[in-house]
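Peer 1: please find the sequence and the predicted model below.
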Amino acid sequence: MSLFHALPRLAPIGLAAVLLLLFLPPDAVAQSQSTTLTGTVRSAADESPVSSASVRVTGDRGSTAFTDANGRFRLEGVSAGAVRLRVERIGFLSREVSISVDTAAPRPVDIDLVPEPLLLQGLVVSASGELQRRVETPASISRIDADAIREVNPTHPAEVLNRVPGVWVSPTSTEGHMTAIRQPITTKPVYLFLEDGVPTRSPGFFNHNALYEVNVPQSGGIEVIRGPGTSLYGSDAIGGVIDVSTRAATVSPRMDATVEGNSLGFGRLLASASGTRNRDGLRLDLNLTEGDRWRDDATYDRQSLTLRWDRELGQGQNLRTTVAWSSIYQEDPSVVTRSDLAENPGVNYHPITYRSVEALRVASRYERRTENTVLQVTPFLRWNTLDLMPSWMLGFDPVVFRTGHNSLGLMTRVHRQFLPGMRGRLTAGVDLDRSPGSRVEDRIDVVRDQGFAVAWSRGDRIYDYDATFLGISPYAQVTLNPVVPLHLNAGLRYDRVGFDYRSNLAPLASGPHQRPADTSVRYDNVGPSLGAALTMSPELNFFASFRESFRAPSEGQLFRQGSAANTVDLRPVRARSTEGGVRGQVGGHVVWEVAFYRMDVRDDILSFVRPEDGLTESVNAGRTRHQGIETGVSLALPAGFAADVSATRASHRYLEWSPRGNVSFAGNRVEAAPRNLASARFRAPLPLARGHVEAEWVRMGSFWMDPQNENRYEGHALWNLRMEVELAQGVSAFGRVLNVADRSYAERASFNAFRGEELSPGKPRAVYVGLRWGWGP
């Protein structure tokens, strides 16, 4: 069914949003008609605009204005004469200023806010959907800001995300990836990927490579919640939540460009144009990338465009619209043997395999702020297609397929202050998603020459079906501050999700490509969350939380039955997580954190590789347990020196899993689950120029490659170097060397009895150089 046919069904959603808007409490209505005062709020530290600051006249219960993404505000109903403005924003010291208002010709007001002098506090959004101090958040949450992303200039998301304690992202190709956050390194649908708080894909059509559909190097920041998300997040958010934000427009016109290349054939152009006129701020980001060519017949081409439009509507209202498009084509290289990993890692046994991705997302968030209430309504559209000949299946089940889905959805959220004596805040909302999708898959016949796949022809059609995902998820979350140092959090989320499945081929009950009959499946889940954060002093903060989450089976797990006896009866994955931690700082120069967690997962959906033919069966495992400790330390040293270290020690075990009657993995460690992960960086200023140099060490520990715990990958450690120097005003040169020692290693490693050891080679030494220009203030 097309998106246009779906619109009548979603009309009640739009009506509900309109009614919610119309029946806001009376404090949402502006009162005075005297005059309108305009102005800008900036940070006193660097003169950057301060968004979401409240501006009001003291002693007046009239309107309150809120600054937009460019720090601008319009305060209506201001009386003539001497008035006193109060300006407040989380993360800054509140300020009051006295001004004289002339109703005939009111002059704009510029106000500077001083940042709070607390290195520990930090500001995050993902935990509650609203800006809040990190010390008030009972969750393991980290933020990588836009400046850090710019300095790293990542060619792969792993280069920035692996700096976060407890996070490991393994590249699978140029920008493809597998993720490990409180889980093994996996492609399973246990992570929720967002852009500006909106899921990049429908929960029913998970893609473990979702970050390559997002323009990470030009983003405005990344937030990572480790472990199940708060009540704001439903299916997928078991291992963690990764939210990538877009960048707002600059106040004055500005253009930026970055050109770079490396010794392995990589080339990239990043270009941006930005500015604000009157009430409209516009930003355009362009990413043109040509990937490394160090592996045989493995090209990569990417084009991405992000457009963001911020519109100030007045009376505390604003509109933010984003359009994000990515087109990616790559030839998908094969895994290699142990001997080739050491001697010829660039070899590609499958030069015929490929991947083609098209992704388009449009989201428009309407926000209305009053003194006690924030309303956010975000309708969104998504179009995703993937054409793939999977390299990893070419040796035992060669196929080519096209899959995709379209989405029409709505996210509605209200934040409301209550119980002023306890600083109570209620966040309530509902997420709706309707995503029709499809899969068409054919067997292929492969021509081989001396072990290399050199040609192919299309064979029989094995799958051809439509599957429509439907989801509705209301939730509520309450935060209280009963006494100054204590912040309490409680939430509840109800998810009702499912699929309507219709096959264009007859059901098939035998063979390696079985097909289920037409059916509908539905899943329900009620997930509670509890948390507490205790600030003993500005230098010491404790937190603890309990959360239950779930993950409904994805489209491929349910309806691409394969050789399994039954997949449409797969049960949802359910997780129960407890965690605690402490965050602190010493003298304003050392920031540290330690988090402990334990997560029990039942009905985990695992892939059992049949030893007789190498085919996989998706089955519900009994239980798995994931527990560990995550640590991070950052040091701001004198004279511009800095260092940071992160380390993780984890255990991942099967408590119950018998894929066959005579096979049990209970008590074994989960495969592809390193016990140890670590990284460290040291940064120093350049002695004779304006710039810096950074040395980085990253380590992945050893792990079992099979559930039998008989074959082990030894792990690896790598050194990287980065440098940037300013050449002139607005012009800088940079360089980096990845894998300085040119070590042979595997980004992922597995073993099964039918195919043996399979290793995905990591990139050899790569030397990058580039130039960055900026025009405008």
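Peer 2: Noted; the coordinates are in hand.
Peer 1: can we go C-alpha only for contacts and neighbour counts from here?
Peer 2: Will do.
Peer 1: Gly730: what's its closest spatial neighbour, skipping adjacent residues?
Peer 2: Nearest non-adjacent residue to Gly730, counting by C-alpha to C-alpha, 6 or more residues apart in numbering: Gly774, 4.8 Å away.
Peer 1: quick one: the host helix or strand of that neighbour to chain centroid distance?
Peer 2: Element membership of Gly774, judged by DSSP states H and E, is strand 766-775. For strand 766-775, the separation from the chain centroid amounts to 26 Å (computed by C-alpha atoms, centre = their mean, to the nearest Å).
Peer 1: now for it, which elements pack on it?
Peer 2: strand 254-262, strand 731-738 (3 or more C-alpha pairs under 8 Å, 6 or more residues apart in numbering; DSSP states H and E).
Peer 1: counting by contacts, list what the first one packs against.
Peer 2: Applying 3+ C-alpha pairs under 8 Å, 6+ apart, one finds that strand 254-262 contacts strand 267-277, strand 766-775.
Peer 1: in TSV, list those along with distance to Val573 and mean neighbour count.
Peer 2: What follows is these, written out as TSV (distance: least, C-alpha to C-alpha, whole Å; neighbours: other C-alpha atoms under 10 Å):
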stretch	distance to Val573	mean neighbour count
strand 267-277	40	19
strand 766-775	40	18
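Peer 1: distance to Val18 for the ones you listed - can I get that in CSV?
Peer 2: Below are the helices and strands packed on strand 254-262 laid out as CSV (distance: least, C-alpha to C-alpha, whole Å):
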stretch, distance to Val18
strand 267-277, 29
strand 766-775, 43
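Peer 1: distance to Gly459 added to the helices and strands packed on strand 766-775, as a markdown table?
Peer 2: Formatted as a markdown table, those follow (distance: least, C-alpha to C-alpha, whole Å):
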| stretch | distance to Gly459 |
| --- | --- |
| strand 254-262 | 40 |
| strand 731-738 | 42 |
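Peer 1: can I get those strands in CSV including mean neighbour count and distance to Ser173?
Peer 2: Below are the helices and strands packed on strand 766-775 laid out as CSV (neighbours: other C-alpha atoms under 10 Å; distance: least, C-alpha to C-alpha, whole Å):
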stretch, mean neighbour count, distance to Ser173
strand 254-262, 18, 16
strand 731-738, 19, 16
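Peer 1: next one for the comparison:
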Amino acid sequence: MTIMRSDKFLAGVLAGSCMLGLVAEVAAEEAVAATDFPAALETVTVTASRHRQPIYGQAISASVLDRDELALLGQQHIQQGLARTPGANFARGNGLEYLPALRSPVLSGAGACGSLLAEVDGVPLRAAGFCNINELFEAGIETAERIEIIRGPAGTLHGANAMHGVVNIISPSAQQDLVRVGLEGGPHDYLRNTLSWSRVADANALRMDLSLSGDGGYRADSGFAQQKLALRHQTSAGAWQVSNSLAAANLNQETAGYIAGEGAYRNRDLSRSNPNPEAYRDARSARFASEWLYRSGRGAEIKIVPYLRYAEMEFMQHFLPGTPLERNRQRSAGVRSSLQAEIAADWLLTAGLDAEITSVSLLELQEHPAEGTEFLVETIPAGRHYDYRVDARLLAPFAQLGWQASDRTHFTAGLRFEQMQYDYDNRMLAGRTAEDGSECGFGGCRFSRPADRGDSFRNWSPSLGMTYQLAADHQAFASASHGFRPPQASELYRLQRDQQTAELDSEQLAGIESGLRGAFSAFDYQLAVYAMRKRNVIFRDADFFNQSRGRTEHQGVELALDYRLGQYWKLGVSGSYAEHRYRDRRELDGEPLFGKMLESAPRHFGSARLTWLRAAGSRAELEWLHQGAFYTDPHNRHSYPGHDLLNLRAYWQLDRQWSLQLQLLNLANAAYAERADYTSFAGPRYFPGEPRSLYVGIAGEW
């Protein structure tokens, strides 16, 4: 398949939707009212509209990993589940780390963090403006009820950072008497214990989920230990349904770095090595949220969710000269509120107000002199590089109006205004001196600290959507949407060399898409075609200045199929074809980037799953994961050839209480790289993937 570029492709997206819709309508035997939808269209999501609604009314691309699928997966890492989602191409790092990709290249470096919104039960894991690119490692994926994914811009309802999409981890309900214990073991001393307990007593329900995991690591000095605890209390207060949740997580991880050399990941001995045995990450977090839900007799629904968050992290930045240590601490509080109500016949209003206050401190400290060339030693002195505090305030009203124009046609239009205010307090000498004020050679120190200042960012995020019911089992949709990302505090205040002020604007992503979804007698399908343009892309130029003049374009096709091959067999396919290109006039090393493919952006990737289903929940699955080739540098001179992996999974319900799970990952024992890139200093670099691995788990439930 060849994808056209630029304006021709943009114009063709909505036209293609109309053509597909006409073909499906002609083929349909009978048109039906919008209230008669098949199960394939009745999948309920919270993330799509911030209220529980079937997906059929939403002019978006959404995916859901349900409880049965997650039980079969038994994922050790969030990437394993998201790999089943069209458009998602997360790159797994060492331990629990990852780099995100959702309708985007694999995001790394300046401007990468915060391009995707990560939530638990609709509350972002991190404060806007203070993201952690690995933040999903805190979420309780081990005991999640389901995972909901929005693909593409979702700024109107979700706000800052919902630029390339949203990943929302949905926690299990407490409304069931339950005791569940699980034990899982695998290679390299991997061990995970889980315990879930819940009780219902009159109007009160309590639940506890505990996960304890540890891994010695495939590579040298790369193990981790993690503990997660989640408590939930559900009750009623008059006409309000109340759900209080408290979650805490602790991670102690030894971190492995890249291995260098062309094709180094193919060398089994080298792939087990760790050039950075000193690197580590210690992270702790706690979150409290109280959801208050009111449903009136006339169908109106009010949701108010106040929340508190705390996070602290210490990690060795082994990827920087001098390997400085970073310590950061975040405290934040906020509320996310929304109202959904019929304001007239066939008109539905969703409106609300989100507000948040945040206080963050950051210290970067280098304990020993830098090693290497005279230039590095002189310009990267030991001592504090940065030491600052930032207080932030966010306020965001939004509204979305839905109109059921006919039995078949539904329109939505929405708008959000969001203001972010930073107050920055530098706790060191301003400028590019060493900590004691002394000057560095070769023109000055590498690190530059702005003087105290305030910064404000205002963003408008509109959206338009339409769904059209073609027939009983088929629906077309089209949308124009917008997402944004205010500059993160680290991009504004961790400057380098001569730069004293980062004149950055919010990144903006505007996109259009169209698609079809529905079901025939034997299979369900989703098809989406999209085109997006991003401006004010933040990058670090050749002078190490943070700039926001970048522009990129993104366009692609996504397909998801579930085909029933009889009584016991099912075939699932998730595929993506996309092109992600530079479209600004900047140069790198004297060469223009316009029209070049972005690095770490394969044109095609996806998965296929052949599943055998039996009664009582037992099932087995053979999974094929495909990663296409991609360039590893901006000039498109170096590349990674891609890879294909096979995984075998089985889940047996032994009796009413006990179940057994088996996972044989990388069945063919392929040599591959989870991540690959290229630098002028080290050449090709890789995070090697693990060889064939067997995981076995047993669980009991009463």
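Peer 2: Thanks, I have it. All values derive from a computational prediction rather than experimental measurement.
Peer 1: corresponding residue for the residue nearest to Gly730 of the first structure in the second structure?
Peer 2: If you follow Gly774 of the first structure across to the second structure using TM-score structural alignment, you land on Glu701.
Peer 1: also Asp604 of the first structure?
Peer 2: Aligned by TM-score structural alignment, Asp604 of the first structure pairs with Val537 of the second structure.
Peer 1: what do you get for Pro507 of the first structure?
Peer 2: Alignment note (TM-score structural alignment): Pro507 of the first structure maps to Ala430 of the second structure.
Peer 1: contacts only, for its match.
Peer 2: 448-451 (C-alpha atoms under 8 Å, 6 or more residues apart in numbering).
Peer 1: so which of those is the most crowded?
Peer 2: Arg449 (27 neighbours; other C-alpha atoms under 10 Å).
Peer 1: relative to Thr156 of the second structure, how far out is that one?
Peer 2: 34 Å (C-alpha to C-alpha, to the nearest Å).
Peer 1: if you count contacts, what does the helix ranked longest in the second structure end up packed against?
Peer 2: Looking across the second structure with DSSP state H, the single longest helix is helix 6-27. Here helix 6-27 of the second structure touches strand 453-471, strand 474-485, strand 507-519, strand 523-540, going by 3+ C-alpha pairs under 8 Å, 6+ apart.
Peer 1: for Ala71 of the second structure, which of these is the nearest?
Peer 2: strand 523-540 (21.4 Å; C-alpha to C-alpha).
Peer 1: chain center to that closest one, what's the gap?
Peer 2: For strand 523-540 of the second structure, the distance to the chain centre is 14 Å (C-alpha atoms, centre = their mean).
Peer 1: centre of the chain versus stretch 552-571 of the first structure, how much separation?
Peer 2: Put simply, stretch 552-571 of the first structure sits 26 Å off its chain's centre (C-alpha atoms, centre = their mean).
Peer 1: what does stretch 323-338 of the second structure give?
Peer 2: Relative to its parent chain, stretch 323-338 of the second structure has a centroid offset of 17 Å by C-alpha atoms, centre = their mean.
Peer 1: repeat for stretch 347-362 of the second structure
Peer 2: 19 Å.
Peer 1: surely Glu690 of the second structure is in contact with Pro187?
Peer 2: No. Contact between Glu690 of the second structure and Pro187 fails when scored by C-alpha atoms under 8 Å: they sit 10.2 Å apart.
Peer 1: neighbour-wise, which of these two wins?
Peer 2: Per other C-alpha under 10 Å, whichever of Glu690 of the second structure and Pro187 has more neighbours is Glu690, with 21 against 15.
Peer 1: may I have the secondary structure class of the more buried one?
Peer 2: At Glu690 of the second structure the chain is in coil, as set by DSSP: H, G, I helix; E, B strand; the rest coil.
Peer 1: not counting its neighbours along the chain, what's nearest it?
Peer 2: In this structure, Glu690 of the second structure finds its nearest non-sequential neighbour in Tyr218, 6.8 Å apart by C-alpha to C-alpha, 6+ apart.
Peer 1: and what of Gly511 of the first structure?
Peer 2: Per C-alpha to C-alpha, 6+ apart, closest to Gly511 of the first structure is Ser563, 6.3 Å.
Peer 1: is it true that the one you found touches His513?
Peer 2: Yes. The criterion here is C-alpha under 8 Å, and Ser563 of the first structure meets it with His513 at 5.9 Å.
Peer 1: pick out whichever of the two has more residues nearby.
Peer 2: Ser563 (19 against 16).
Peer 1: residues in contact with the more buried one?
Peer 2: Per C-alpha under 8 Å, 6+ apart, neighbours of Ser563 of the first structure: 510-514, 615-617.
Peer 1: His626 of the first structure touches Ala650, doesn't it?
Peer 2: Yes. The pair formed by His626 of the first structure and Ala650 meets the contact definition of C-alpha under 8 Å, at 7.3 Å.
Peer 1: corresponding residue for Gln76 of the second structure in the first structure?
Peer 2: Under the alignment (TM-score structural alignment), Gln76 of the second structure pairs with Thr155 of the first structure.
Peer 1: is it true that Thr468 of the first structure touches Asp433?
Peer 2: No. Here Thr468 of the first structure does not reach Asp433: they are 10.2 Å apart, not a contact under C-alpha under 8 Å.
Peer 1: not counting residues beside it along the chain, what's closest to Phe288 of the second structure?
Peer 2: With C-alpha to C-alpha, 6+ apart as the criterion, Phe288 of the second structure has its nearest non-adjacent residue at 4.5 Å, and that residue is Leu246.
Peer 1: stretch 452-465 of the second structure corresponds to what range in the first structure?
Peer 2: So stretch 452-465 of the second structure is aligned with residues 518-531, judged by TM-score structural alignment.
Peer 1: which residues touch the matching stretch?
Peer 2: Contacts to stretch 518-531 of the first structure, defined as C-alpha under 8 Å, 6+ apart, come from residues 138-139, 230-231, 488-503, 543-550, 552, 568, 572.
Peer 1: now do 6 Å
Peer 2: Contact partners of stretch 518-531 of the first structure, identified using C-alpha atoms under 6 Å, 6 or more residues apart in numbering, comprise 138, 488-502, 544-549.
Peer 1: tell me the buried residues within these.
Peer 2: 138, 488-499, 501-502, 544-549 (16 or more other C-alpha atoms under 10 Å).
Peer 1: next step: the residues you listed restricted to strands.
Peer 2: Those of these mapping onto strands are 488-499, 501-502, 544-549, per DSSP state E.
Peer 1: superpose on the second structure and give me the mean offset of stretch 430-447 of the first structure.
Peer 2: In the superposition with the second structure, the average deviation recorded for stretch 430-447 of the first structure is 1.8 Å (mean C-alpha distance after the TM-score superposition for the first structure).
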